[in-house]
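>>> give me coordinates for this.
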Amino acid sequence: MTEFLTADRREVLARARELYTQKELAERLDYTAKQIGRWERGEVDVPAAIVPALQQVISDRAGYRDDHEADFTFIDLFAGIGGIRLGFEEAGGRCVFTSEWDKFAQKTYIENFGDDHGIHGDITKVDASEIPDHDVLLAGFPCQPFSLAGVSKKNALGRPHGFECTTQGTLFFDVQRIIAEKRPKAFLLENVKNLVSHDGGNTFRVIMEVLEKTLGYVVRPMVVDGRRFVPQHRQRILLVGFQQDVGFDWEKVLAKMPAVAEGPRLRSILHPEDGKEADVDDHRYIGADGKVQKKYTLTDRLWQYLQGYAEKHRQAGNGFGCSVVGPTDTSRTLSARYYKDGSEILISRGKRRNPRRLTPRECARLMGYPDTFRIPVSDTRAYKQFGNSVVVPLIAEVAAAMKPGIMHLVKGEPLQFELPQD
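Predicted structure coming up:
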């Protein structure tokens, strides 16, 4: 009798595969990915002699936590700087795979989460079978129109086709193929509110048909305003999906959240400028006098330009205008273009002084990131990254609301969708 029974060896292999792709594991064990695939499929027994090496690569993984320390696993697609990950880690999840193509976003992500399983760049070049098994798929995928031309042509020729033909060439297709291959128990997809009306409603219709009819998931979409948690009007659509109906009800979830009108005000995220934050971010944003550095205040030329541009559009009835706000206000939506002129959110400095932009730290707070979140990139890159991110406490609330359904499907726990009281 060998030291490790066949079932034990498969269990160790399964744990290793949660942390590494077949290719990564093959490189570390000096085997081929094809051979590892045969072990996983049960075509060949996992050699007993390889088990110690498997255990070693598991223990070598920086930041690795045993399964009993994580309630469920998830993958982070189109990860950005990890806002969705933060929310699901707070709910007890462990990330086992990350994909993000932008090298500057990767830098911020690694700075804050480490490089325990690496970051895969272009998800279109990742084979779905190479992605570790996971309980929950997370994706803030970009919004792209779907071409109907190919489908119409196949209809005319009498050829069969599936939704793959409709979504092929879009980044949603990559979400689709990974769900089809890995069959996670649940998913959360995040996008801009306009996804519903994009391309005359065709985009959203196709997405829902793929998720519900082709993939067979129960999907509950909802547009939610992040203003419930941060002083920013930020509406995003969240698509919550489960393998079966577990009773997830958005109305009950929203009823547990703070009311939009009762959300925080900008004073909660602005630098107090009273000297208490002099050491924040190593003086990167605050000067020796305790005040926000002058570089964030608009120049006379830019401020005059923005006022003139706004007036021109007001006279034309277009409604464009830069937005100057103060501590008791909430802001417009922070966008990825904020670095250009900051016009959508300018902080008042009084009637005699030009307004200023938010600092990157204030942008991080406006998105609900903790002050412990590190910003290793330039201001320009930071503005883009936070403008493209999610409202972290909102995601954390949704993750907590999804967790009963996740745990029911993962471990058979009884369904209980009452969120914990404060």
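
>>> use CA for all of it now, contacts and neighbours both
Noted.

>>> can you give me the strands in the stretch 201-350 of the chain?
218-225, 235-242, 324-325, 346-347 (DSSP state E, counting those that start in this stretch).

>>> so which of those strands comes closest to Lys182?
Closest of those to Lys182 is strand 235-242, at 13.4 Å (criterion: Cα to Cα).

>>> please name the nearest non-neighbouring residue to Lys193.
Arg236 (4.7 Å; Cα to Cα, 6 or more residues apart in numbering).

>>> and the one you found, what does it touch?
Contacts of Arg236 were listed using Cα atoms under 8 Å, 6 or more residues apart in numbering, and they are Glu190, Asn191, Val192, Lys193, Val223, Val224, Asp225, Gly226.

>>> excluding sequence neighbours, find me the nearest residue to Asp249.
Nearest to Asp249 is Arg220, by Cα to Cα, 6+ apart, at 7.8 Å.

>>> surely that neighbour and Val240 touch.
Yes. Using Cα atoms under 8 Å, Arg220 is in contact with Val240, at 5.1 Å.

>>> still on that earlier bit, neighbours of the residue nearest to Asp249, just the number please.
Neighbour count of Arg220, defined by other Cα atoms under 10 Å: 16.

>>> centre-most residue in the protein?
Geometric centre of the chain, nearest residue: Ile84, 3.6 Å, by Cα atoms, centre = their mean.

>>> and the residue lying closest to that one once chain neighbours are set aside, what helix or strand is that in?
Using Cα to Cα, 6+ apart and skipping the chain neighbours, the partner closest in space to Ile84 is Ile395 (6.1 Å). Ile395 belongs to helix 392-411 when assigned by DSSP states H and E.

>>> tell me the gap between that helix and the middle of its chain.
Helix 392-411 has its C-alpha centroid displaced from the chain centroid by 14 Å (Cα atoms, centre = their mean, to the nearest Å).

>>> one more, please, to line up against the first structure:
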Amino acid sequence: MQLKVCELFAGVGGFRLGLEDTEHFKVVWSNQWEPSTKMQHASLVYEARFGAENHSNQNIEEVSTSEIPDHDVLVGGFPCQDYSVATTLKNSKGLIGKKGVLWWSIHRIISEKKKPPKYLFFENVDRLLKSPSSQRGRDFAIMLKSLNDLGYAVEWRVINAAEYGMPQRRRRVFFLGYHKSTPLFQSMLKASAKDWVLEQGTMASAYPVKNIGQTPHNFSIDQNLVELSERFNAEKGLSPFLNSGVCIDGQVSTLKTEPSDTNNGRVLADILENGSADESLFIAEHDLPKWEYLKGAKKEIRKTKAGFEYNYSEGSMVFPDALDQPSRTIITGEGGKSPSRFKHVVQTPKGLRRLSPVELERLNMFPDNHTQLAGISDAKRAFFMGNALVVGVVRGIGAALFRKIQEFEE
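Model prediction:
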């Protein structure tokens, strides 16, 4: 059995690499479109690696659902935006979020498909569980409610790749949806929420966890989407969503978990190009003081553009980066020569240097030179990796999902 996958917001193909690695999934259609740039660099890389057939490079909001083939699994690492609901339409089946908010494109595709996908697999930054700051947790509540309305149960988990043996400390929220027509949905309905999160669920199977002494926090999201958007957590308390949980039939159950055993896995030293790194990556002697200042602790008086003085302070960063631990999170500004507080710097026998594009790919567990293509700069390659997910996490969840489907559906 091989499951057909539709990959949205595909970037340079991290989801595809992770899922197709398991041989149980086959991407039948993909979309990648970057609104803010004329040159579609990520899409060019995607096509170079996977071929142009069944790949779309246009605004997903303008792609007709009829153009998207039927599929079993819908996946994507969609942008983190403001997901508030603007209005409902009297003469429309659906609902409108703010224009340009891409969650509603996912919603539209699922709702318009005569044969909706059985499974959903999404990824986002973990602050999604706490956003926006004015109504903490509202955005995630809107997503859970909209998926509930479309007939899906959802389980989620915040996963730090380094805690499961991968070479980068990258924390992301992953969530899976099961359509009500699937035996997996029925199994989740019968299980206690706590048992599903800790033992029986797909996430627990892929990345084992333990409870840290809490009972689950339970609440319902039974308002309609507009009410939820306007009123959810309006008293501005902490987000009710913890790092693990489930939502089924409008009932949310969430609890704090941590890895059941910490895995001593790969570290920064393991991914370094030893001796083959380009000379341009090495830090010039005259630039060192600037790097040291930016990485160092500060307590100083600064001025705003308007001339107001304020006290500014920040702690020091490890400089150079520790080689015997997983790396810090890669960010989109990792590339380029200019000194920066957040770029990685490693000590080598030849001196201090920044990380190469290949090393950044390895930190996300991409194949070497996956993003290498004529006309794509090293800074752009670093930007891709700052936006990408850790392929190994997807591979683990994908393999666990396939096992669960076999377990419950055969």
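
>>> name the element the equivalent of the residue nearest to the centre of the first structure over in the second structure belongs to?
Counting by TM-score structural alignment, Ile84 of the first structure corresponds to Phe15 in the second structure. Assigned by DSSP H and E, Phe15 of the second structure belongs to helix 14-20.

>>> which strands and helices sit next to that helix?
Judged by 3 or more Cα pairs under 8 Å, 6 or more residues apart in numbering; DSSP states H and E, helix 14-20 of the second structure is in contact with strand 25-31, helix 391-409.

>>> if we go to the second structure, which of the contacts of Arg236 of the first structure are intact?
Mapped onto the second structure and checked by both residues aligned by TM-score structural alignment, their matches' Cα atoms under 8 Å, the contacts of Arg236 of the first structure keep the contacts Glu190, Asn191, Val192, Lys193, Val223, Val224, Asp225.

>>> so which residues of the stretch 51-200 of the second structure form helices?
Using DSSP state H, counting those that start in this stretch, the helices of the stretch 51-200 of the second structure run over 103-112, 138-149, 183-190, 193-195.

>>> can you state the direction angle for the second one and helix 103-112?
Angle, helix 138-149 of the second structure to helix 103-112, by axes from the mean of the first three to the mean of the last three Cα atoms, to 10 degrees: 10 degrees.

>>> would you mark the buried spots in helix 138-149 of the second structure?
Arg138, Asp139, Phe140, Ala141, Ile142, Met143, Leu144, Lys145, Ser146, Leu147, Asn148 (16 or more other Cα atoms under 10 Å).

>>> circling back: scan the kept ones among the contacts of Arg236 of the first structure and report the most crowded one.
For those, neighbours tallied by other Cα under 10 Å; top is Glu190, 24 neighbours.

>>> Val75 of the second structure -> the first structure?
That one, Val75 of the second structure, aligns with Leu138 by TM-score structural alignment.

>>> okay, now its match: neighbour count?
23.

>>> in space, what's closest to Phe303 of the second structure - neighbours in sequence excluded?
Heads up, residue 303 of the second structure is Lys, not Phe. Glu309 (4.4 Å).

>>> could you count how many residues lie near Val410 of the first structure?
Val410 of the first structure: 17 neighbours (other Cα under 10 Å).

>>> I'd guessed it sits against Asp135; true?
Yes. Counting by Cα under 8 Å, Val410 of the first structure sits close enough to Asp135 to count as a contact (7.0 Å).

>>> what sits in contact with each of these two?
Both Val410 of the first structure and Asp135 are in contact with Phe72, Lys185, where contact means Cα under 8 Å, 6+ apart.

>>> correct me if wrong: Val12 of the first structure contacts Val51.
Yes. Look at Val12 of the first structure against Val51 with Cα under 8 Å: they come within range, at 7.0 Å.

>>> what does Val206 of the first structure correspond to in the second structure?
By TM-score structural alignment, Val206 of the first structure lines up with Ile142.

>>> contacts only, for that match.
Shown in contact with Ile142 of the second structure (Cα under 8 Å, 6+ apart): Tyr83, Ser84, Leu225, Leu228, Ser229.

>>> count of residues packed around the first one?
Right, Tyr83 of the second structure. Neighbour tally, Tyr83 of the second structure, other Cα under 10 Å: 22.

>>> so who does it touch?
Gly97, Lys98, Val101, Trp103, Asp139, Ile142.

>>> how much space between the last one and Gly245 of the second structure?
What that stands for is Ile142 of the second structure. 15 Å (Cα to Cα, to the nearest Å).

>>> please spell out which residues along stretch 292-303 of the first structure are buried.
Neighbour count says stretch 292-303 of the first structure has Val292, Gln293, Tyr296, Thr297, Leu298, Trp303 buried, by 16+ other Cα under 10 Å.

>>> tell me the one of the residues you listed nearest Gln106 of the first structure?
Each of those was checked against Gln106 of the first structure using Cα to Cα; the closest is Tyr296, at 25.7 Å.

>>> quick one: residues contacting the aligned residue in the second structure for the closest one.
Matched to the second structure by TM-score structural alignment, Tyr296 of the first structure sits across from Leu281. Contacts here follow Cα under 8 Å, 6+ apart; on that basis Leu281 of the second structure touches Lys337, Arg353, Arg354, Leu355, Ser356.

>>> hmm, back to that, between the buried residues of helix 138-149 of the second structure, which is nearest Val267 of the second structure?
Closest to Val267 of the second structure, out of all of the buried residues of helix 138-149 of the second structure and judged by Cα to Cα, is Phe140, at 32.5 Å.

>>> is it true that the closest one touches Val125?
No. Applying Cα under 8 Å, one finds Phe140 of the second structure not in contact with Val125, separated by 11.5 Å.

>>> residues in contact with the aligned residue in the second structure for Leu254 of the first structure?
Residue correspondence to the second structure (TM-score structural alignment): Leu254 of the first structure is matched to Tyr207. Contact partners of Tyr207 of the second structure, counting by Cα under 8 Å, 6+ apart, are Tyr164, Pro259, Gly396, Ile397.

>>> the first one: neighbouring residues, count only.
Okay, so that is Tyr164 of the second structure. 22.

>>> leaving out chain neighbours, which residue sits closest to it?
Asn263 (5.4 Å).

>>> would you mind measuring from that neighbour to Ala161 of the second structure?
Taken as Cα to Cα, the span from Asn263 of the second structure to Ala161 of the second structure is 10 Å.

>>> look at the two and report which has more neighbours.
When Asn263 of the second structure and Ala161 are compared for neighbours, Ala161 comes out ahead with 22 against 12, by other Cα under 10 Å.

>>> am I right that the more buried one is in contact with Phe174?
No. The criterion here is Cα under 8 Å, and Ala161 of the second structure misses it with Phe174 at 11.5 Å.
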